[in-house]
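Peer 1: Sequence below, structure please.
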Amino acid sequence: MSFSPRARVHLQNIVANWRTIDALVPESKAGAVVKANAYGHGVARVARALHEAGCRTFFVAYVEEGAELRNAIRADATILAFNGADPCDADLVRAHRVTPVLNALPAIRDWLALSDAPDYAVHIDTGMNRLGVRMEDVSGLAGLTACRPPVHVMSHLVDSDDRSRAINVEQLARFKDAASHFPHARKSFANTGGCFMGRDYGFDIVRPGIGLYGGGPPLPDGIELKPGMTLEAPILTVQSVQPGETVGYGATHTFDTARTLATVALGYGDGFLRAAGNKGFASLGGIVCPIVGRVSMDLITIDVTQAADLAKPGAFAQFIGAEVLLEEQARRAGTVGYELVTGLGHRVRRIYD
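Peer 2: Next up, the predicted model:
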């Protein structure tokens, strides 16, 4: 038996989620965002499974991630790097056929000054005020790139988690205006939330990220996404406590009745958030087992009183999966699903099925 936590990565579920999103807007094609090691799921295995299913456009953050991805799939796929590239990265870009997404006029000028400049994409800032060429500079961008236009133009929604926000419609109008200057470039606007906002937001490519892995904003009626992973940790010990006793560092939880506790091998050293102490939960056979006390570096204690028959050393408690939905666990820890899965460390064994 292993006494370390494990993440069972469900490649079939990730592929099924990609197909579900791909079918939402038939005029568009779903790409896949696989930055941050495919949101902690393992980029090589995830990307190969998606490519075999028909995905041909992948998004990462850094050129170096793009090179790693190219080595994993070595196929007829387009790889775009959101954070752009410096001219000194040109050889890496050429060697691994990564398309940098350039985010400012100076960076675009420097790129076009290269002899035999590789293909590039452009990000238009339609309201995020984070990355991208500002709207007032789009006409200048069109003039600057007239002799060597971008192959891909994109922008990013500010709040697609709330599909009722007026800013989504405002951004859409801005992006349509900006994209009209680049008639031959492929267009991309919708992240996971945007994929659920209808055909107007689809353009050529949609960019599901967290949705591929079973997280993200509330889903529209009739749409179901499956968990991309099941995070489990083995029970090391089971013990009984009496009223008045406490548990864990700082004695932050005091019991008012007799309880049965289990200590499991998972902690913030594995990337499970310390903020989940006294708030998050695990599941044993579908029975909710609250986290009691602090999350420590290597250990978490859960209250298994209601699941005492299942709580035995060597049994695995679930912390993310079909019984513990990613976004619910994240909400209790005061964060979002992105942080829970991307933060999982190397001590968590990835097992692929």
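Peer 1: C-alpha only now, for contacts and for neighbours.
Peer 2: Fine.
Peer 1: Name the nearest residue to Arg70, sequence neighbours excluded.
Peer 2: Of all residues not flanking Arg70 in the chain, His96 sits nearest, at 6.0 Å (CA to CA, 6 or more residues apart in numbering).
Peer 1: neighbours of the one you found, just the number please.
Peer 2: The tally of other residues near His96 (other CA atoms under 10 Å) stands at 18.
Peer 1: my guess is it contacts Glu64, does it?
Peer 2: No. With contacts counted by CA atoms under 8 Å, His96 stays clear of Glu64, the gap being 9.4 Å.
Peer 1: where along the stretch 151-300 of the chain do the helices fall?
Peer 2: In the stretch 151-300 of the chain, the helices defined using DSSP state H, counting those that start in this stretch lie at 166-179.
Peer 1: Could you do the stretch 1-150 of the chain as well?
Peer 2: 11-22, 35-39, 43-53, 63-73, 90-96, 105-112, 138-144.
Peer 1: out of those helices, which comes closest to Pro243?
Peer 2: Checking those against Pro243 by CA to CA gives helix 35-39 as the closest, at 41.6 Å.
Peer 1: let's see this one next to it:
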Amino acid sequence: MTDFDDTFSDGDEFDHAPLRLTVDLGALADNWRDMKKRSGKARAAAVVKADAYGMGIEDCGTTLYHAGARDFFVATVAEGVTLRPHAPEARIFVLSGIWPGQENHVFNNDLVPVIASEEQLAFWMSTLAERGDHPFALHVDTGFNRLGLPLEDALFLAEDISRPASFDPVLVLSHLACADTPSAAMNKVQLESFRRVSAAFEGVESSLSASAGIFLGPDYHFDLTRPGIALYGGEAVNDVANPMRPVAKAEARIIQVREAGEGQTVSYGGSFLLKRASRLAIASVGYADGYQRSLSGSGIPLREMGYGGAYGFINGHRVPVAGRVTMDLTIFDVTDVPDNAVRAGDYIELFGPNVPVDEVARAAGTIGYEMLTGLGLRYARQYLFDEE
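Peer 2: Okay, here's the model as predicted:
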């Protein structure tokens, strides 16, 4: 049987990878410090769910811990287990709570489940009765209608003298539905509801705001804030200049640069008609890599509705996507780039410091969160950190 080489041993894999993702850990740390400062008297946690928004929970968790974060939020118990070695003395909150069969992971890794329903609360109380005290948080719904105990049920529970002695949360939290739109009336409605919760659970720390809520000001900060997307350089607030440093740069290698004549069409469906003799760069990225089909330059509903397609960036030039994005390949029109400034083997920036991720997301009809968390498995990664 033939022995196959399954490693990249010739040089640096990152240097010749078809796709690569550069994560600036120095920018990540700076963004956390920025959100810590904006949180005022409140402590700033770090949200690292979804593999740290696609950036890598191990490296990002370590960086944020060294920057000073001592409270972390993950979505699942498995994420908490992965994070624990990289944030050894931190409190790690699990937003999805706990289910039967996860008790050992929660206790052995000192995770803090966020109890979000009557069913979870009943299970957790029975678990504590059997295994002894362990910290937990309580999620209260103040109008989002997603997770959390109903407001009135939580207020009743706070005053219920017959509740189990083990009912002693270390944190009560809620989540804002419209914080990314500062003028939304819903923000003040939820704030007033959460103030009732915080007052009812006197002596228990409280948390209401994620990234966007922090920008709403001190009234929304309470004891602990939960910055997420802002840490990774994404826009937290609509229609406001983004003050955060970009963290992620995604690039694809150009496989071929080809000439095409006026009147020819490009990609599936023939929907992109060339109006001049053109040069086309075919890049090794597609919707299998999170570069969504809705970023196409033509042939999809968003373009037919008049919304512009995505751009890449190469050697000082912004270049548009031509035709439809396909599974593994995307075509960029590089006609306006000088001949000697683009060739096969070069890398084109898909998003990063020159093409903000949220700009690309808008071209896809989505948000930066989805662009970052939707990155596929084929990106070689490089982590940068500027030593002080």
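Peer 1: rewinding a little: now which residue in structure 2 aligns to the residue nearest to Arg70 of structure 1?
Peer 2: With TM-score structural alignment as the criterion, His96 of structure 1 lines up with Asn109 in structure 2.
Peer 1: And Leu273 of structure 1, by the same measure?
Peer 2: So, by TM-score structural alignment, Leu273 of structure 1 is matched to Gln292.
Peer 1: How about the contacts made by that match?
Peer 2: The contact partners of Gln292 of structure 2, taken as CA atoms under 8 Å, 6 or more residues apart in numbering, are 286, 325, 364.
Peer 1: My read is that the last one contacts Ala310, right?
Peer 2: Right, the one you point to is Ala364 of structure 2. Yes. Proximity of Ala364 of structure 2 to Ala310 meets the contact threshold set by CA under 8 Å, at 7.5 Å.
Peer 1: nearest residue to His274 of structure 1 other than its sequence neighbours?
Peer 2: Let me fix one detail, which is that residue 274 of structure 1 is Arg and not His. For Arg274 of structure 1, ignoring the flanking residues on the chain, the nearest one in space by CA to CA, 6+ apart is Val295 at 5.0 Å.
Peer 1: Asp89 of structure 1: neighbour count?
Peer 2: For Asp89 of structure 1, the count of nearby residues is 13 (other CA under 10 Å).
Peer 1: Please apply the same query to the one 4 residues further on.
Peer 2: Using other CA under 10 Å, Val93 of structure 1 has 24 other residues around it.
Peer 1: ok, residues contacting stretch 358-367 of structure 2?
Peer 2: Stretch 358-367 of structure 2 has contacts (CA under 8 Å, 6+ apart) with 234-235, 292-295, 302, 307-311, 351, 368, 370-371.
Peer 1: Among the residues you listed, which one lies nearest to Ala179 of structure 2?
Peer 2: The closest of the contacts of stretch 358-367 of structure 2, once distances to Ala179 of structure 2 are taken by CA to CA, is Glu235, at 12.1 Å.
Peer 1: Please pull up the equivalent of Arg109 of structure 1 in structure 2.
Peer 2: Residue correspondence to structure 2 (TM-score structural alignment): Arg109 of structure 1 is matched to Ala122.
Peer 1: residues in structure 1 aligned with stretch 19-32 of structure 2?
Peer 2: Following TM-score structural alignment, the partner segment of stretch 19-32 of structure 2 in structure 1 covers residues 5-18.
Peer 1: What is the end-to-end distance of that stretch?
Peer 2: Taking CA to CA, to the nearest Å, the first and last residues of stretch 5-18 of structure 1 lie 27 Å apart.
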